[in-house]
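Fold the following.
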Amino acid sequence: MARMTKAQREWRPGMPKKRRSVKVLFASVVLLLEAFVVFFGTLTIFGLRRDELPGGLVLGLGVALSVLLVLNCAVVTKRWGIAVAWVLQFVIIAGGFLEPAMFFVGIAFALTWLYGVRTGARLDKENIERDRLQAQWEKENPQPTDGRQRDGG
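The predicted structure follows:
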């Protein structure tokens, strides 16, 4: 038998499905895109600066940063996870000291991150209010027990 999650064990018929956070979705998408860009940026810096910088160090730090970005997706639901992601944004921007194009890429991603987190939080608040109003309406307009639909159709 497959292991069930806590949400699966606690589910009962008629329970509304918990809405997923738009903020977490947006944040995770941006972090994953950044992980790919950092990985390929690492390969670029490794290839362009092979004679100037120790290759193992460049590859190690770049891959480590990519892995941190991916792992951060698991904790963006927590306040400290968002703070860690902000630190990672500045680390990506600082990559511009190794490859100047990363200043542009890092700033563009930091702005994307800011937009995603702020817009996601706003949409989550709107969804909470929408769900509250829907629950209030359903309480004030109970479903008929004789099988008819509410809208008379």
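
rest of the way, CA atoms for contacts and neighbours
OK.

Would you agree residue 92 is in contact with residue 101?
No. Taking contacts as Cα atoms under 8 Å, residue 92 lies outside contact range of residue 101: 11.0 Å.

more crowded one of these two?
residue 92 (25 against 13; other Cα atoms under 10 Å).

In which helix or strand does the more buried one reside?
Assigned by DSSP states H and E, residue 92 belongs to helix 79-94.

next one: residue 28
Here residue 28 is assigned to helix 22-48, by DSSP H and E.

Which helix or strand lies directly C-terminal to that helix?
Following helix 22-48 in sequence, per DSSP H and E, is helix 55-72.

Now do that following helix: which elements does it pack against?
When contacts are defined as 3 or more Cα pairs under 8 Å, 6 or more residues apart in numbering; DSSP states H and E, helix 55-72 packs onto helix 22-48, helix 79-94.

Quick one: closest of these to residue 73.
helix 22-48 (5.0 Å; Cα to Cα).

Check the burial of residue 58 by counting its neighbours.
18.

Show me which helix runs longest in the protein.
Counting residues, the longest helix found in the chain (DSSP state H) is helix 101-140.

compare with the first, here's sequence two:
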Amino acid sequence: MRRSTKRMFAATTLICEAMLVFFATLVAFALEPIGQRHTSYLVVGGVLMLLCVLCAGMLRSRAGYALGWVLQAVMIAGGFVVPMMFGIGVAFAVIWFFALRIGARVDHEKAEVARRLADNP
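Presented below is the predicted three-dimensional model:
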């Protein structure tokens, strides 16, 4: 069984994003005045963390990659709550893009090498 480099890169990116969401959730919660803290930030942050982890497990299908793109957009939109997330979200979207692109290239090159080695015993 051959492991996909693309899937490995994408899953690593999503797990790192889950950790990022954890810390961004704490920041959003702490930015509210003490008397007005909204537990909705904690709920939304928890759901986003769970979605990142679940998406990392769904990367065997195209739906997992599509959900990954949706999560990238949600991370960027998180900038409306924590302004620094605009920059961090864009940075992770770029990382996601290159994880998919370079991972697919490496998988293709590995398959080509395997094919050539099989042709020349």
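
Structure 2: matching residues for the helix holding residue 28 of structure 1?
Using TM-score structural alignment, helix 22-48 of structure 1 corresponds to residues 5-31 of structure 2.

Okay, buried residues for that stretch please.
Residues of stretch 5-31 of structure 2 classed as buried by neighbour count (16 or more other Cα atoms under 10 Å): 5-15, 17-18, 20-21, 24-25, 28-29.

average gap between that stretch and structure 1?
Relative to the matching residues in structure 1, stretch 5-31 of structure 2 has an average distance of 0.4 Å after the fit, by mean Cα distance after the TM-score superposition for structure 1.

And residue 53 of structure 2, how far from residue 36 of structure 2?
As judged by Cα to Cα, to the nearest Å, residue 53 of structure 2 and residue 36 of structure 2 stand 30 Å apart.

Between those two, which is the more surrounded one?
residue 53 (19 against 8).

Against residue 65 of structure 2, how distant is that one?
13 Å.

Give me the neighbour count for the aligned residue in structure 1 for residue 54 of structure 2.
In structure 1, the residue equivalent to residue 54 of structure 2 is residue 71, according to TM-score structural alignment. Neighbour count for residue 71 of structure 1, taken as other Cα under 10 Å: 16.

same question, residue 50 of structure 2
Residue 50 of structure 2 has 15 neighbouring residues, counting by other Cα under 10 Å.

what sits against it?
Going by Cα atoms under 8 Å, 6 or more residues apart in numbering, residue 50 of structure 2 touches residue 18.

Check residue 55 of structure 2 too.
Residue 55 of structure 2 touches 11, 14, 64, 65, 67, 68, counting by Cα under 8 Å, 6+ apart.

6 Å instead, please
residue 64 (Cα atoms under 6 Å, 6 or more residues apart in numbering).

same deal with residue 35 of structure 1?
Contact partners of residue 35 of structure 1, counting by Cα under 6 Å, 6+ apart, are 66, 69.

what separates it from residue 129 of structure 1, distance-wise?
For residue 35 of structure 1 relative to residue 129 of structure 1 (Cα to Cα), the value is 34 Å.

for residue 49 of structure 1, same thing?
Taken as Cα to Cα, the span from residue 49 of structure 1 to residue 129 of structure 1 is 53 Å.

Centroid-nearest residue for structure 2?
residue 14 (2.7 Å; Cα atoms, centre = their mean).
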